[in-house]
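Visitor: Show me the folded form of this:
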Amino acid sequence: MKTANISRRTLLRLGAASLVTAGFPSIGRAANLSGTVRVWSFLSADGRSPREVVLRDIIKRFSAANPNVKVVVEAQPFQELEVKFVAASAQNRAPDVIWMRDTFLDLVQRRGALADLNGLLSEDFKTRALPDLYPVFVEKSVFDGKRTSLPLWPSPAQTIFYRKDALAEVGLKEPPKTWSDFVPVAGKLTKGERLGFGLPTNDNSVSAFINMLSGFGPSIFDAKTGQFDVIGAHAIEVGNVVRQLVDNGALSSTLLNAMGDDIQDQFASGRFAMVQAFAPRFQQYKQIAAAYKSEDLAVAPWPAFGSNPPAVLLGPYWTVGVASKSANPAAATAFVESLYSEEASMGWAKTAGLVPDRRSVLKAPYFSTPEAADIQSFMALLASPGVMTFPQRMPDITKVFPVMNTALQELIGTKESVEAILARAKSTLGW
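Guide: Modelled structure (predicted):
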């Protein structure tokens, strides 16, 4: 699959087409299923975050409909999920259901660890639910005709969260749309103990460097190899922008080991005016807001370079699959289907503030209310001209993000030349 660049017209057409499926009943299964379904997820069934609350409700509904099936969620560190799952599959101890990031799909499916959902999903689900999901996400999970997983929470994934009150201090309602304008504004937002911009630099599941690079558009990824030019003019320009952000005080050279959780907690305490953050955590950021009013939290795309539109990179995002060695594939698939019922989609939306997986539910009056304003903001990003995806077959995924994060740390914390840092990254990747 080539890197996708989705037009506003396409997404609006898809939204309109979704209304055709409106009114379908919930996806159901025969009640004669039994046994245990082990689920590996980064969420806990006992957790308190908005997404965990919704997951717990889904499990309750599924268990009520299938009283002979026991769902056991075995929470795992999200940084280790995919690699740990591949190892467990090779050792015949894999769970029945696995949550994965889209960037790892090729790696996991090449190891033969995923079942082909085409032969497992119910006809009811394939007829009613599958066409109701967002095609750009659904199609990416199909490798040579094999459906490896189903996408969860259609969103721009890693994007920019900002405080409207902080932007108002410099006379702006939102962050600038180009890096040339963004850099000086980020510097002005550094005030006292507050920094203008915060980036996770030690989170091996994402790369702020690649997110910034997406400001050049989908052509940054080679359609055949999935690689990007680590030492090319575009990468060098990104490196120079990072240095400019350090020089004007927007980025701190002391924050070289920040994980996503670190950025989240420090943002809540007022440490940053703007940060890179994971879109599905938007409500969580609001809940823990301490140094600012929750209603002042907003979301923006990544600034662009030159005349390109602001970038909205759809990934890494979560997908859910069934293990090829599942001991209970029928019940496992039934549980996976329950994650995509209309009730589940409304739960993800109302409780967790997420764009619903089922497009048909967007007809509900709720999505026209002020309470759904955040979802409307994310929908606007999904319909923007700068939308793009990671390549389906991204090489060396276990190395790409860590290597580029090391390069980012060196760009922020050292005076070594941008070219030397990127050359070392390229050599480490072996590209």
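Visitor: going forward, measure contacts between C-alpha atoms and count neighbours the same way
Guide: Fine.
Visitor: all strands for this protein, in order.
Guide: Ranges of strands in the chain, per DSSP state E, are 5-6, 35-41, 69-75, 97-101, 142-143, 146-147, 150-152, 158-163, 195-198, 272-278, 297-300, 312-314, 318-322, 387-389.
Visitor: Which one of those strands lies nearest to residue 350?
Guide: Closest approach to residue 350 among the strands of the chain is made by strand 150-152 (15.5 Å; CA to CA).
Visitor: helices or strands up against that closest one?
Guide: helix 135-140, strand 318-322 (3 or more CA pairs under 8 Å, 6 or more residues apart in numbering; DSSP states H and E).
Visitor: To compare with the earlier structure, here is another sequence to fold:
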Amino acid sequence: ELTGADWKLERTGMSDDIPIRHWHQNDPGVVPNLLQTGAGSPTGITVYEGSLLPAMFRGQIIHCDAGPNVCRAYYTKKDGAGYQAEIANVLHGARDNWFRPSDVSVAPGGSLLVADWYDPGVGGHRAGDLDSGRIFLVAPPGHKYVAPEFDFSTPGGASEALKSPNFATRYMAWTALHEMGSEAESRLLEVFETPDNQHHRARALWLLGKMECRGEHYVRVAINDTNPDIRIVGVRLARQLKFDLITVVRKLARDPSPQVRRELAIALRHNKSPQAAELWAELALQHDGHDRWYLESLGIAADMQWDTFFAAWLIKAGDDWSTAAGRDIIWRSRSKYAPEYLARIINHPETPARSHPRYLRAFDFHSGPEKDDALRAILGL
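Guide: Modelled structure (predicted):
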């Protein structure tokens, strides 16, 4: 972050595990990786939002990796403010290691199309076969490839096309509906108010919120929705429309969903309002001491304003700053006030020696006399 040094350079508290070390997962200021997939040659990626494939693939990331000859789904579920994932292979070249998937997309009918450049090698410009290549259709047995037809000239036809799992179809639908403006509002409201598919609801909401003079109304509708993902869309819509984010954050600051609160924290990034620090501190007090995704969202939010945000949190935390959550925030902080507290944590007799490298590593992200004084305090000087 500060020096641009190679990941292999020895540093305090670095992991023995090479992928963790490579991606700096032990360092404050690094958002967790969703999944460690190992060495490979990653290529195409998409999100499957169709209904033709089995339920386990719906709403999931589909990713090609030409090195290990595989097209995978990353079965993702929410975990605190972030996610965790497992791998499920879609296509694997176990019997043909020339299988080199280079891209994947969702067809209009909901099947998957996987492009295979088909080659004995991978990496750089080492191509052994310049002529061969294949496209795989992934679908249930008996499926016939059909591209549905839509009438993009009417609100009804375009709103049906907006539900398509195919990106190009959705783009055409979105563009047509956006140009229609208020003429399409009633049909889009039908989509939004149909509760059985949250992806469809979110797509309709983005269009409703972009209608002239209707954005503020639909932001209010979204942030009051019962579904946390729709509330997140509401926060993001408010950011895009450059609305008063302080009002939105204050409304949702005690939201039961850590994912919504993560989004609120990110919305506060570089916000110069006098209320921003107090709201950030309120969000920070809800960190549970275990959720690294939530912690990093707080760090992203406090960028360039660490001193005022950290000071506001200290006032709210009072004598309870030395909880697991409080020590996390201090470890992540870039405030000039943080080194003093890092030293107090390290010098505390109940702090396990095995955690000392973690807190000492945090000093590498500070500079100035406050850091020097704190290091001298650790040494008893």
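Visitor: Quick TM-score on the pair, please.
Guide: The TM-score (TM-score structural alignment, normalised by the length of structure 2) is 0.23; 143 aligned residues with a CA RMSD of 6.6 Å.
Visitor: circling back to that earlier point, CSV please, covering the strands of structure 1 and showing distance to residue 81 of structure 1.
Guide: Formatted as CSV, the strands of structure 1 follow (distance: least, CA to CA, whole Å):
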stretch, distance to residue 81 of structure 1
strand 5-6, 28
strand 35-41, 8
strand 69-75, 9
strand 97-101, 7
strand 142-143, 20
strand 146-147, 20
strand 150-152, 16
strand 158-163, 18
strand 195-198, 25
strand 272-278, 17
strand 297-300, 27
strand 312-314, 20
strand 318-322, 11
strand 387-389, 21
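Visitor: burial measure for the nearest residue to residue 5 of structure 1 once chain neighbours are set aside, as a count.
Guide: Leaving aside its sequence neighbours, residue 5 of structure 1 sits nearest to residue 388 (CA to CA, 6 or more residues apart in numbering; 4.7 Å). Close neighbours of residue 388 of structure 1, defined as other CA atoms under 10 Å, add up to 24.
Visitor: Out of the strands of structure 1, which is closest to residue 428 of structure 1?
Guide: strand 97-101 (23.2 Å).
Visitor: Give me the angle between that closest one and strand 69-75.
Guide: Put simply, strand 97-101 of structure 1 runs at 40 degrees to strand 69-75, going by axes from the mean of the first three to the mean of the last three CA atoms, to 10 degrees.
Visitor: which strands and helices sit next to strand 97-101 of structure 1?
Guide: Packing partners of strand 97-101 of structure 1 (3+ CA pairs under 8 Å, 6+ apart): strand 35-41, helix 81-90, strand 318-322.
Visitor: Taking strand 35-41 as reference, get the angle to the last one.
Guide: What that stands for is strand 318-322 of structure 1. In terms of direction (the same axes, to 10 degrees), strand 318-322 of structure 1 departs from strand 35-41 by 150 degrees.
Visitor: which parts of strand 318-322 of structure 1 are buried?
Guide: 318-322 (16 or more other CA atoms under 10 Å).
Visitor: One more: the longest one?
Guide: Of the residues in helix 81-90 of structure 1, those buried under the neighbour-count criterion (16+ other CA under 10 Å) are 81-82, 85-86, 89.
Visitor: show me the contacts for residue 10 of structure 1.
Guide: By CA atoms under 8 Å, 6 or more residues apart in numbering, no residues touch residue 10 of structure 1.
Visitor: Residue 9 of structure 1: which of the helices and strands packed on strand 97-101 of structure 1 is closest?
Guide: Per CA to CA, nearest to residue 9 of structure 1 of these: strand 318-322, 25.1 Å.
Visitor: Output the contacting helices and strands for that closest one.
Guide: On a contact count with 3+ CA pairs under 8 Å, 6+ apart, strand 318-322 of structure 1 meets strand 97-101, strand 150-152, helix 329-338.
Visitor: Next, the angle helix 329-338 makes with that strand.
Guide: Computed by the same axes, to 10 degrees, the angle separating strand 318-322 of structure 1 from helix 329-338 equals 160 degrees.
Visitor: And the strands in structure 2?
Guide: So, for structure 2 - with DSSP E - the strands run 42-48, 60-65, 70-79, 82-92, 101-106, 112-116, 134-138.
Visitor: So which of the ones you listed is nearest residue 202 of structure 2?
Guide: Closest among those, once you apply CA to CA, is strand 42-48, at 14.8 Å.
Visitor: okay, the angle between that closest one and strand 70-79?
Guide: Going by the same axes, to 10 degrees, strand 42-48 of structure 2 makes 50 degrees with strand 70-79.
Visitor: May I ask you to confirm that residue 378 of structure 2 is in contact with residue 347?
Guide: Yes. Counting by CA atoms under 8 Å, residue 347 is a contact partner of residue 378 of structure 2 at 6.3 Å.
Visitor: for residue 166 of structure 1, what are its contacts?
Guide: 189, 273.
Visitor: quick one on the thing from earlier: in TSV, list the strands of structure 2 along with distance to residue 341 of structure 2 and mean neighbour count.
Guide: Listed next are these as TSV, based on distance: least, CA to CA, whole Å; neighbours: other CA atoms under 10 Å:
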stretch	distance to residue 341 of structure 2	mean neighbour count
strand 42-48	42	18
strand 60-65	41	23
strand 70-79	29	19
strand 82-92	27	16
strand 101-106	49	24
strand 112-116	53	21
strand 134-138	55	15
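Visitor: would JSON lines of those strands with distance to residue 278 of structure 2 be doable?
Guide: Putting the strands of structure 2 into JSON lines (distance: least, CA to CA, whole Å) gives the following:
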{"stretch": "strand 42-48", "distance to residue 278 of structure 2": "37"}
{"stretch": "strand 60-65", "distance to residue 278 of structure 2": "36"}
{"stretch": "strand 70-79", "distance to residue 278 of structure 2": "26"}
{"stretch": "strand 82-92", "distance to residue 278 of structure 2": "24"}
{"stretch": "strand 101-106", "distance to residue 278 of structure 2": "44"}
{"stretch": "strand 112-116", "distance to residue 278 of structure 2": "48"}
{"stretch": "strand 134-138", "distance to residue 278 of structure 2": "51"}
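Visitor: Residue 307 of structure 2: which of those is closest?
Guide: strand 82-92 (26.1 Å).
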